[in-house]
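# sequence first, then the predicted structure, then my questions.
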Amino acid sequence: MTDTAVYAAGAVIWRLVEGKMRVLVVHRTAYADVSLPKGKVDPGETLAETAVREIREETGIRVRLGPAIGISRYHIAGKRQKIVHYWAAQATEDAIRASTFVPNKEIAALEWVTPKKARTHLSYPADIEILDSFLALVDDGVLETFPIVVLRHGKAEARDAWAGPDATRPLTPRGSRQAKALVGPLRAFGVRRIVSSDAVRCVQTVTPLAAALGREVHRTARISQDSWEEGLADVRTVVGKRVRSGKPAVLCSHGPLLGEIMSEIALATATVKGSYLGSSSDLEPAAFSVVHVSAPHPGSGIVAIETHATKA
C-alpha cells in the first residue's frame, strides 16, 4: 500500500432465490446512489478483514469471502486514487435472517436484484466492471467454493540458538503478535477446521484462532518438519481429507513442506501444475495462501489462489 492512495474493500454478495441468482446492492443516503457494499480500511486491518467488517456494518449480514474478483481504481477529491479490492461472498439464509439492518444515515436501503437489474441500478462503471467479473465466475460454474488455507507458522526462536528439540521451539514475541493478527484475516475466509503440525511453533500460531472460534487444534505429525526430515511426512493423507470434506480449513505447517502441500492440493483437485504453485508456497512467517476449491465439483481444478501477509 502507498501513502497517496485510499484503500477500501468490499464484495459482490449473492444468494440463490428459488434457484435464481440475486445480488445485493446498497442505496447510499448521503450520495443518493446505488453501489456494491464496500468501505475504507481501518488502521491495522487487512483488506479481507475490511471487506467482511464493512459488509456487516452496511448490511448487517455476516459473510465469509470467496474468490477475489477484481480491483477498481478511480480518483477522488484532492486527486487521490481510491483502490477497492472485491471478493465474491455468498449470503446464507441464516445470515440474512440474523441481519439487524435498519435504514440509517449511511445506507437508506438494501435491494436484492437480478444481475441484469444490477447492471442498470449501479451508479458507477467501476462497480459494473466488478459485477461482470463476478458473473464470469457464474458462467464458469465455479461460484460455490470452499477455502483450504495453507499457513506458515509465525516467527520462531532461531534453530541454532535453541537448546531443546526442534519441535519444541516456541514463537518469538513477534511471532506471538503475528498469531494474534492472523485471527481476523483467517476468520474472513470462514475457516472452521484447524489442522496443525504438532510442533510447538505451529500450534502456538493457530491457538489464538482456535480460541476465537471455540474450536480445537487438530495436531498431526504428518505435516511436521521432523517427519519431513525423517522421510515420514504424509501430506497426501492430510490434504486428501480436507478436499473430501469440502469444509473451510487451515493447514499450519513449515516452510519446507509448503510446496508439497500446494502440489498435493493441485493433485487432489486435478489441477494442472504451474509456476503459481511456487509463488503461493513461498511464504514468509505467518503468511498464508487461500486456495479456493469448487464445492460441488472439487475435482474440477483450483478456482483461485490468493496470498496474504500479516501486518504484525
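Alright, I've got the coordinates.
# okay, CA-based contacts and neighbour counts for the rest of this
Noted.
# Ala286 in helix, strand or coil?
Local secondary structure at Ala286 is given as coil here, using DSSP: H, G, I helix; E, B strand; the rest coil.
# how far away is it from Thr46?
Computed as Cα to Cα, to the nearest Å, the Ala286 to Thr46 distance reads 13 Å.
# so what sits against both of these two?
Residues touching both Ala286 and Thr46 (Cα atoms under 8 Å, 6 or more residues apart in numbering): Thr310.
# then this one, side by side with the first:
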Amino acid sequence: MTLTGPSVVQAAGAVCWRETPSGIELLIVHRGDRADVSIPKGKVDPGETPPQTAVREIAEETGLVVTLGAPLGTTEYTMPGGREKIVHYWSAEVSDAAIAGLTFVANAEVTAVQWLSVTAARAVLSYDLDRDVVDRFSARAAAGTIRTFPIIVLRHGRAVPPASWDGPDATRPLMHRGLEQSRNVAAAIAAWGPAKLISSPAARCLATIEPVATLTDLPVKQSAGISQDAFEDGVARVHKMVRKRLAAGIAVVLCSHGPVIRDIIDEAAALTNTPLDAPLRRAGMLSTSEFTVLHVSSEHPDAPLVAVETHGPAFL
C-alpha cells in the first residue's frame, strides 16, 4: 500500500546509468554526513512534485543534469523519529555529453560519486531497499526495455465553466487556479526532456502548455485533430496522432481535453498491444492539469508499454 498524507515524508531519486564497452554502469553517491553509500535521491521540497525533485536532487548531489526514464517504483519505510517515508525512483540514462560536463564538487553531504558495474554497485550499497531498486532496474535491462521514450498526455488546467462563458467553447480561458496548476506541473513534465509539444488549439490548452514551452524553449504545434470540437464533431484524428508519435520515437507532450485523452490512451494501448486494464483506463481519467506518462520501448515501440504513471499539481 502506498503511503499518503501530510505526515508522510516524500522523496525522489533515480538510478543513473550509462552503457560502456564492458557493460552497464550505475552512479552511486558516498554520503559523508551519514557515512553510507546510496542511490542519488532527496526530499521533496514544498510545492515540488516527485519527478521535479528527482532531477533537482541528482543535479545537486552529482552535478549531472539528467532526464528521467521509466519509473522503478517506490520504497517505503519508517524513519527513526517514527514518521513514514516514501521514495519515488526512476531510471535515468546519462549521456556522454552530460558526463563530460560533470561539475561535481565534494561537500559535507556527498563526498564522492562513483561509476560501478551493476554487480559492484549492488554490493557496496548500504541499504537493502536501494538494492531492491537496483534489482528492478536489472530486471528491466534483462528484458531489453531499459531504453524508453515518453508520450506525456496532459489535460488542460481548470478553466472558466461553460455556463459562465458567452463565447465559443474553444475560447474559454483558464481560471487563476488553472494558471497556478499549469505553472506547478511544468517542471515535472520538463523532467522527461520533451522534444516536441503539441496542443489542441483551445485557449485553455494553449495556456496550460505555455509554461512547459517556456521551460523547454520549444514551440507549441497546434493540432485541431485532438481538440474538443473535433471530438464532438466526430472528426478527431487521435489514431493518426498516436501512430505518428510512436513512429517518431521522441519525448512528446500532447495537451488536450478529458474525452480526447481517454481516446489517446485507448489508441496507445491498441497500437502497443497493451491490455487496456483498469489501471490503464484510470490513467486516462485525468483531473485538470494532471498528466499521464506512457513509457514506450525505444527498440520495440509496438510492444506493450513498459510503464504508465500519472502525476498532477503539488496542491489540490
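Cool, got the structure. The structure presented is a predicted model; accordingly, all values stated were derived computationally and were not measured.
# of Ala286 and Thr46 of structure 1, which one has the most company?
Of the pair Ala286 of structure 1 and Thr46, Ala286 is the one with more neighbours under other Cα atoms under 10 Å, namely 26 against 21.
# and the more buried one, what pairs with it in structure 2?
If you follow Ala286 of structure 1 across to structure 2 using TM-score structural alignment, you land on Ser289.
# ok, that match - contacts?
Contact analysis of Ser289 of structure 2 by Cα under 8 Å, 6+ apart lists 154-158, 178, 181-182, 185, 208, 312-313.
# can you tell me which of the residues you listed are in strands?
Using DSSP state E, 154-155 are the members of the contacts of Ser289 of structure 2 that sit in strands.
# ok, the contacts of Ser289 of structure 2 vs Val253 of structure 2, which is closest?
Leu154 (6.9 Å; Cα to Cα).
# the counterpart of Ala249 of structure 1 in structure 2 and Glu210 of structure 2: what is the separation?
Here Ala249 of structure 1 is matched to Val252 in structure 2, going by TM-score structural alignment. Here Val252 of structure 2 is placed at a distance of 14 Å from Glu210 of structure 2 (Cα to Cα).
# more neighbours, those two?
In this view Val252 of structure 2 and Glu210 are compared by other Cα under 10 Å, and Val252 has more residues nearby, 23 against 20.
# does that one touch Ala190 like I think?
No. Applying Cα atoms under 8 Å as the test, Val252 of structure 2 and Ala190 come out as separate, 10.3 Å apart.
# just the helices in the stretch 1-150 of structure 1 please.
Per DSSP state H, counting those that start in this stretch, the stretch 1-150 of structure 1 has helices spanning 47-59, 93-98, 115-121, 125-140. These are given in chain order.
# just want the most central residue of structure 1.
Relative to the mean C-alpha position of structure 1, the nearest C-alpha, by Cα atoms, centre = their mean, is the one of Phe189, at 3.7 Å.
# hmm, it is touching Arg62, no?
No. Shown here, Phe189 of structure 1 and Arg62 do not form a contact pair, counting by Cα under 8 Å, at 11.3 Å.
# using TSV, please lay out the helices of the stretch 1-150 of structure 1 together with distance to Leu36 of structure 1 and mean neighbour count.
Below are these laid out as TSV (distance: least, Cα to Cα, whole Å; neighbours: other Cα atoms under 10 Å):
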stretch	distance to Leu36 of structure 1	mean neighbour count
helix 47-59	9	23
helix 93-98	17	12
helix 115-121	10	16
helix 125-140	7	17
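# closest to Lys20 of structure 1 out of the ones you listed?
Of all the helices of the stretch 1-150 of structure 1, it is helix 115-121 that lies closest to Lys20 of structure 1, at 10.0 Å by Cα to Cα.
# matching residues in structure 2 for stretch 52-70 of structure 1?
Alignment of stretch 52-70 of structure 1 against structure 2: residues 55-73, by TM-score structural alignment.
# next one: stretch 194-201 of structure 1
Residues 197-204 of structure 2 are where stretch 194-201 of structure 1 lands when matched by TM-score structural alignment.
# show me what Gly225 of structure 2 lines up with in structure 1.
For Gly225 of structure 2, the residue aligned by TM-score structural alignment is Arg222.
# show me what contacts its match?
For Arg222 of structure 1, the set of contacting residues under the criterion of Cα under 8 Å, 6+ apart consists of 197, 232-235, 238.
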